[in-house]
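A.B. asks: fold the following, please.
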Amino acid sequence: SAGPPGRRSVAREVPREVALRVSLDPEGFRGFAVEARALRRLDPDMDPNTRVLLGTTGPADARDTARLLGEGLTRQEILAVSVGRSGVERAFDGALRGEFGRESAYRDLHGSVLSRETRDPVVDGEDLRLTVSDALNGAARGILGGSRGALVAMDPRTGAILAAAGNDGPEGGGVFPPAAGYLPGSVFKVLTAAVALEGDLAPGAGEVECRGARSRPLPCSHDHGRPGMREAISGSCNAYFGETALRIGVRPLEDWARLLRIDRPPGLRLPGEGGGTDWTQALYRNEWERTDLANLGIGQGPVNLSPLQVAALYAAVANGGRPVTPHLVAGRGPAPGEPVFSPATLWTVRAGLEDTVLRGTGSGKGLEEFRFAGKTGTAQVKKGPPGERRLHAWFAGYAPAEDPRIVVVAVLLDQQESGGDAAGPLVAEFLRAWRRAGEGR
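C.D. replies: Alright, predicted model coming up:
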């Protein structure tokens, strides 16, 4: 391994008694020296997804060296440390590393140490506690099985991540699906609904006629007649939300996304972290067609959100309108913001989400027993006949509806089935695991 000029490493992680023997007998081991190096180890029995969240470490590269020199470390100390490369290890690298101690040693002519004087004491790295349950992460991984996608859970009151499991598959490019951005489909309609209600722009009952595939400005999978907002949420009416987006415009959607802290990734330093509302920047350069804007309102077109960002969006609906930031370390996440939604907006949106599970697109998936309120989403990644089309199947929501304690988001990538059919049963199975763990009582 690398070492100071003229020196090289001949053994690592030697037993303590060997290190002491070499240190105490410099004449017998002339030319050898013992160096202490900081190591970070992970429990080998830890769930693989939890390991991804914790992150990786490695020796300092040129950029790390420049940063650490600026923080006051010597080159000798930099050679002795491992630095965080991803996840919690990267985000909290300085806190976990602590500070080196320094001492002066007085030696005789033969190099033997006569006395030592401590100049700066060693400062241990901080103890950090994850918000994630390793047991729930293991349950989520088992529920996903070999399917590409993600399953995440969050405390809606704080934004603390309770579970984040993902499977990217052999062709996924090494990203971690809970943190990667994907086309959200109809789970995005919650944002469209809330923005319209806050701006008094929501079409009233009877103002939009849904005629199924013949509807305008967007076709719909069912004939919903002339729905109001609550019915449009539970039935996931594309015609209604397409018209709603045309009334809102793009800039308010971006402004509210920023207010809700989903305009950019939360900065967890996870592989492939993405998602956010950079899609709106194109609007300031080019005028969009009506169809583009209508599609934006239903989560299609130029919009990507990560499962963790979707969880943060639904957390704000569940907790009374307070924006939260997804975080992994207890006591280290940004505090929830002040409420941004009016009670009237929250009542309508939450009623629509409850209806979705009781009698809408999310009914019959085993979620009623948990008093779950949520929204289905079926994002069209590639159109075509069955067998050729590609869909991202989403289900997002919270439980129990009257006093939410958990947000759950599931997405299965490149599916043939809808969000309700493909992702809904996964959410129900995870909630059973949550209840078995003693949290869902």
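
A.B. asks: going by C-alpha atoms from here, please, whenever you check contacts or count neighbours.
C.D. replies: Will do.

A.B. asks: what about the residue most central in space within the chain, which helix or strand?
C.D. replies: The residue lying closest to the centre of the chain (Cα atoms, centre = their mean) is L308, at 3.4 Å. Element membership of L308, judged by DSSP states H and E, is helix 307-318.

A.B. asks: let's compare: structure for the following, please.
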Amino acid sequence: MFLNQPIKSPEEDPFYRRIRITFVIIGFLFFILLLKLFFLQIIKGEHYRQIALKRSLKVITLKAPRGNIYDRRGVLLAGNIPSFTLLLDRKIVKGPEGDKTLKKLAEIIGEDFPTLKQDYMIACKKYPWEKVPVKTDIDRDLVARIEARKYFLPGIEIQVEPRRFYPLGEKTFHFIGYVSRISAKDLKKLAAKGYEANDFIGRSGVEAQYEDILRGKKGRQLVEVDAKGRIKKIIAEEEPTIGESLVLTVDSTFLEVAYDLLKGKSGAIVVMDPRDGRLLAMTSAPGVDPNKFIEGFSPKEWSKVVEDVYHPLLNKAILSYHPGSTFKILTALAGLEERVISPQETVFCPGYYRLGRRIFRCWRSWGHGQVDLLKSIEVSCDTYFYKLGEELGIETIARYARAAGFGQKTGLDFPGEKSGLVPDKAWKLKVFKAPWQKGETLNVAIGQGALLTTPLQLGKFLVSVVDGGTIYRPWYVAQIIDPYGEVLKEFSPVKEGRLPAKKRTLALLKKGMVQAVNGKDATGKAAKLKNIMVGGKTGTAQVIGMKKRVKSEDLPYLKRDHAWFMAFAPADNPEIIIVVFVEHGGHGGSSAAPIAGKFLKFYFEGAQPVL
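C.D. replies: Prediction:
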């Protein structure tokens, strides 16, 4: 029967139709797949390759070491040492998984979990960027332990960076300054200059003033990383460039000796070369160890610093105070130049000076008797200068004071310097809306009243007096050098002008100051040396007005007088000047002059001073 049935063609057979339809569908799907592959590989291939590349490659910033700071003999004042910082990535170390990582890390570093987590949370608040520093300057053994277990510590990174180091610690704090980690506020302003999160920046002193010179140029490292961000290999590297270094005019030994001489006191010492105005030392006490600003203070340590009655964060060498009797040299200069006095003219001092109904007392209650110019400087007679001040008037005193550099910054390239204040009639009218009184002139004539000067200003003034009238701008950078020691820039003295005084006037002032140290009744005899002739002037500045005479040492510390002494040596050919300021130190002759004497003895004889 089958043989007699007609055979159907494939087109008519349902089975073959189903197979054909299936192949068409498969072919269509395959065509769609080919189109998709073509689009991904040819049209968008480069785009997706870049995404894959970015996910496996990472650019790491290599910190650049800051340039070094040296003294005039090449002694290191600020340098760098290798340091390891523990960073935590806040995007990874978070939530329950982050706590697990912190617990593992706490076990490795030998710290309890709550303390470590608290440190981490504090760091996250302080540094609002992706990777926050939790531990700084960790030792190599700890680094090795963390690196060995890094696979189990996602989000943990050890950063190698140059750490600033200050060999003399607190002794150079106010002059050299310090660096600390950049803040979020700073970063907003400085990002355009290439600063990044976790960078260090100069905060005060030389470090801040020469930030752009000292900071180096960062390097870059292109690395391949795995899915957890761990480095697999280095692809390319651009090495960082160390910053340029500074050679200063100061002497590290002078800085140390000056600071040690102020031990237990609050004050400042400025030492200069009168032949060209260069700084040999500038120190303020007490100080703070600048290395602690890198390591970090505990809350207890920081409270101790900010609550210290001696104010260790303030640089007293550039702050303003009443100069006391040191200012009498300026008053005498004005008197001689204006011919209001002659060197031989005498004034009788009964222990006070009468101005109308007011009595202005001399520091020596029983008086000095008859005194001329030189004797008045030797014994620091207030009565003599009260009379001279009245005859000169405030406008004349103010004019000479400003010409000598008072009431304005010295020009030293140093941050934070105060201008001081030279008061006059216009100033009082503007500030107090009141007329000037004659009694105020008498106070200014002896360095009191509204008059304010800085130790650095007094140093600049004394340089101009003992060097024949030349006014030098104080300076302290001798050279800028590259990392190989090649000199890039050399600095020279800058003459700003001359004192409005004849050489004869300056010679008389120097002679008076020599008597103030070596005379029979000298107030500064504590600075006298055996083989070197020293000239100087004491100053005792009242902090508060007293109706009755009270010994300074019997008053509460903050109400005691400030002590001053400025000196130069050798008298016939000065090569050094020194200004000593002791805050609430009492009398200049008994508190500041001995310090100057010990420093000068060390300078000329090389013997370590007895503290």
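
A.B. asks: what's near enough to touch the corresponding residue of structure 2 for V88 of structure 1?
C.D. replies: Aligned by TM-score structural alignment, V88 of structure 1 pairs with V206 of structure 2. Residues near V206 of structure 2 by Cα atoms under 8 Å, 6 or more residues apart in numbering: 175-177, 414.

A.B. asks: mean deviation of the helix holding L308 of structure 1 from structure 2?
C.D. replies: With the two structures superposed, helix 307-318 of structure 1 lies on average 1.6 Å from its match in structure 2, counting by mean Cα distance after the TM-score superposition for structure 1.

A.B. asks: what stretch of structure 2 does that helix fall on?
C.D. replies: Mapped onto structure 2 using TM-score structural alignment, helix 307-318 of structure 1 covers residues 455-466.

A.B. asks: neighbours around V24 of structure 2, how many?
C.D. replies: V24 of structure 2 has 12 neighbours, counted by other Cα atoms under 10 Å.

A.B. asks: nope, V187 of structure 1 is what I meant
C.D. replies: By other Cα under 10 Å, 29 other residues sit near V187 of structure 1.

A.B. asks: was I right about it contacting F395?
C.D. replies: Yes - if you go by Cα atoms under 8 Å, V187 of structure 1 and F395 touch, sitting 7.2 Å apart.

A.B. asks: okay, and the common contacts of those two?
C.D. replies: Common neighbours of V187 of structure 1 and F395 (Cα under 8 Å, 6+ apart) are 375-377.

A.B. asks: now, these that are in strands?
C.D. replies: Applying DSSP state E to those, the entries found in strands are 375-377.

A.B. asks: okay, the contacts of V206 of structure 2 in CSV with neighbour count next?
C.D. replies: Listed next are those as CSV, based on neighbours: other Cα atoms under 10 Å:
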residue, neighbour count
F175, 20
I176, 24
G177, 21
F414, 18
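
A.B. asks: of the residues you listed, which is the nearest to L153 of structure 2?
C.D. replies: Closest approach to L153 of structure 2 among the contacts of V206 of structure 2 (Cα to Cα): G177, at 37.5 Å.

A.B. asks: which residue, neighbours along the chain excluded, lies closest to that closest one?
C.D. replies: Among residues not flanking G177 of structure 2 along the chain, G205 sits closest, at 4.1 Å (Cα to Cα, 6 or more residues apart in numbering).

A.B. asks: so what's that neighbour up against?
C.D. replies: G205 of structure 2 makes contacts with 173-178, 414-415, as judged by Cα under 8 Å, 6+ apart.

A.B. asks: next: A213 of structure 1.
C.D. replies: A213 of structure 1 is in contact with 219-223, counting by Cα under 8 Å, 6+ apart.

A.B. asks: related to what we said a few turns ago, just the contacts of V206 of structure 2: which are in strands?
C.D. replies: Counting by DSSP E, the contacts of V206 of structure 2 contribute nothing to strands.

A.B. asks: preserved in structure 1, out of the residues you listed?
C.D. replies: Counting by both residues aligned by TM-score structural alignment, their matches' Cα atoms under 8 Å, structure 1 reproduces these contacts from the contacts of V206 of structure 2: 175-177, 414.

A.B. asks: show me the longest helix that occurs in structure 2.
C.D. replies: Assignment by DSSP state H gives helix 14-38 as the longest helix of structure 2.

A.B. asks: who does that one touch, helix- and strand-wise?
C.D. replies: Contact partners of helix 14-38 of structure 2 among helices and strands, from 3 or more Cα pairs under 8 Å, 6 or more residues apart in numbering; DSSP states H and E: none.

A.B. asks: read off where that helix ends up in structure 1.
C.D. replies: The counterpart of helix 14-38 of structure 2 in structure 1, using TM-score structural alignment, is absent.

A.B. asks: mind listing what's buried in that helix?
C.D. replies: For helix 14-38 of structure 2, the neighbour count (16 or more other Cα atoms under 10 Å) marks no residue as buried.

A.B. asks: can you check stretch 161-174 of structure 1 too?
C.D. replies: By neighbour count on 16+ other Cα under 10 Å, the buried set for stretch 161-174 of structure 1 is 161-168.

A.B. asks: which one among those residues gets closest to P326 of structure 1?
C.D. replies: Proximity of those to P326 of structure 1 (Cα to Cα) peaks at I161, which lies at 6.1 Å.

A.B. asks: surely the closest one is in contact with T325?
C.D. replies: No - in this structure I161 of structure 1 lies outside contact range of T325 using Cα under 8 Å: 9.5 Å.
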